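[1] The sequence and its predicted three-dimensional model are supplied below.
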Amino acid sequence: MDKYKFTAAENQRFARANFTKLVHTNARFEGVNTTLPQTQTIMDGMSVAGVPVEDVLTIVNLKRGWQYITAQNSPLTLTMEKQINKIVAAEDALVPGELRQGKGGADLGSDDFFEQPLINEKQEQSFLQKILADP
């Protein structure tokens, strides 16, 4: 059971109030090791000594992604998800803004390898609609 129930406007306000923390946390998942103050400095448009350009671009793109998300006033769609990907993966993805079509995987160690299945856009659309309809 949800402990809190925010309206869309309250969710947007909360995200905007916590932009730096959201971007910093997301950046950590991308392997960026900046501190919270360094992340804020980069988000403010200034450089930080010792932070690689790739990490700066990741932070800037994540910031732009959160700005895009909080500016939306319509329900989430697969098209919107693709746009978010186009923004945040502009420097990293082979085809930003599109569903992955190639094969790839991750080495899990100890001779284990995980290969993701190919993505079926209709199944993804159906999955998203099911999740959004679930109370």
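    Okay, I see it.

[2] use CA for all of it now, contacts and neighbours both
    OK.

[3] give the contact list for Thr20.
    Taking CA atoms under 8 Å, 6 or more residues apart in numbering as the contact definition, Thr20 lies against 36, 39-40, 43.

[4] Would you mind finding the longest helix in the chain?
    helix 53-71 (DSSP state H).

[5] neighbouring contacts of whichever helix or strand comes after it?
    Moving toward the C-terminus from helix 53-71, the first helix or strand encountered (DSSP states H and E) is helix 78-88. Contacts to helix 78-88, defined as CA under 8 Å, 6+ apart, come from residues 58, 61-62, 64-65, 68-69, 96-99, 124-125, 128.

[6] buried residues in helix 78-88?
    Within helix 78-88, the residues that count as buried by 16 or more other CA atoms under 10 Å are 78, 80, 83-88.

[7] Dump those to CSV, plus distance to Asp112.
    Below are these laid out as CSV (distance: CA to CA, whole Å):
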residue, distance to Asp112
Leu78, 32
Met80, 34
Gln83, 33
Ile84, 31
Asn85, 28
Lys86, 31
Ile87, 32
Val88, 29
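
[8] Against that first model, consider the following:
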Amino acid sequence: MSAHKCILGLVLLELKNIAMTAFSDNTWHMKPNIALAKQLAKRDVPALVYDAVNLEGVAMTLPEVQTILDGITVGGHRISDQNMAMNQAKAWEFIFALVDRREFKFTKEIALKIHNIAGQEEALEWGKFRSGY
């Protein structure tokens, strides 16, 4: 399930957030710019979605993913594949909302909520850990 990619991205985003707030630059004397870090992370959503769907074996190009995220269907792809891309983007928006509200903690509950969004209509059971092999 592409939730693995989403969780990896979640961890990276949290590490970036921690680095921006906890550490300062002693060489260049630059202050952390949290707003810019969030802007750059949000800008990368199409690339993150592209990586996730391709990791799942759905051959989409980055321009196709961007078109789908803009709400336009792309010929030659199943609706389920396009829904997978949209679910990935929704999962990222959920993560960004948690970060914006400073409510993000990498917990079991948050991971399951992300999987609930990312795996909707795709995984056998979304929002739950696998119960079988």
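    Nice, I can see it. Everything quoted here is computed from the prediction, not taken from an experiment.

[9] out of the contacts of Thr20 of the first structure, who has the most neighbours?
    Counting neighbours by other CA atoms under 10 Å, the top entry in these is Thr39, with 27 neighbours.

[10] Return the distance of the equivalent of that residue over in the second structure relative to Val74 of the second structure.
    The criterion is TM-score structural alignment: under it, Thr39 of the first structure has Val65 as its aligned partner in the second structure. Val65 of the second structure is 9 Å from Val74 of the second structure, where distance means CA to CA, to the nearest Å.

[11] Where in the second structure does the longest helix of the first structure fall?
    The counterpart of helix 53-71 of the first structure in the second structure, counting by TM-score structural alignment, spans residues 79-97.

[12] how close does the matching stretch sit to the first structure?
    After superposition onto the first structure, stretch 79-97 of the second structure sits on average 0.7 Å from its aligned residues (mean CA distance after the TM-score superposition for the first structure).

[13] In that stretch, which residues are buried?
    Buried positions in stretch 79-97 of the second structure, judged by neighbour count with 16+ other CA under 10 Å: 81-92, 94-96.

[14] do the same with stretch 37-48 of the first structure
    Across stretch 37-48 of the first structure, burial judged by 16+ other CA under 10 Å covers 38-40, 42-43.

[15] burial of the closest residue to Ala90 of the first structure other than its chain neighbours, as a residue count?
    Spatial nearest neighbour of Ala90 of the first structure, chain neighbours left out: Pro96 (5.5 Å); criterion: CA to CA, 6 or more residues apart in numbering. When counting by other CA under 10 Å, one arrives at 18 neighbours for Pro96 of the first structure.
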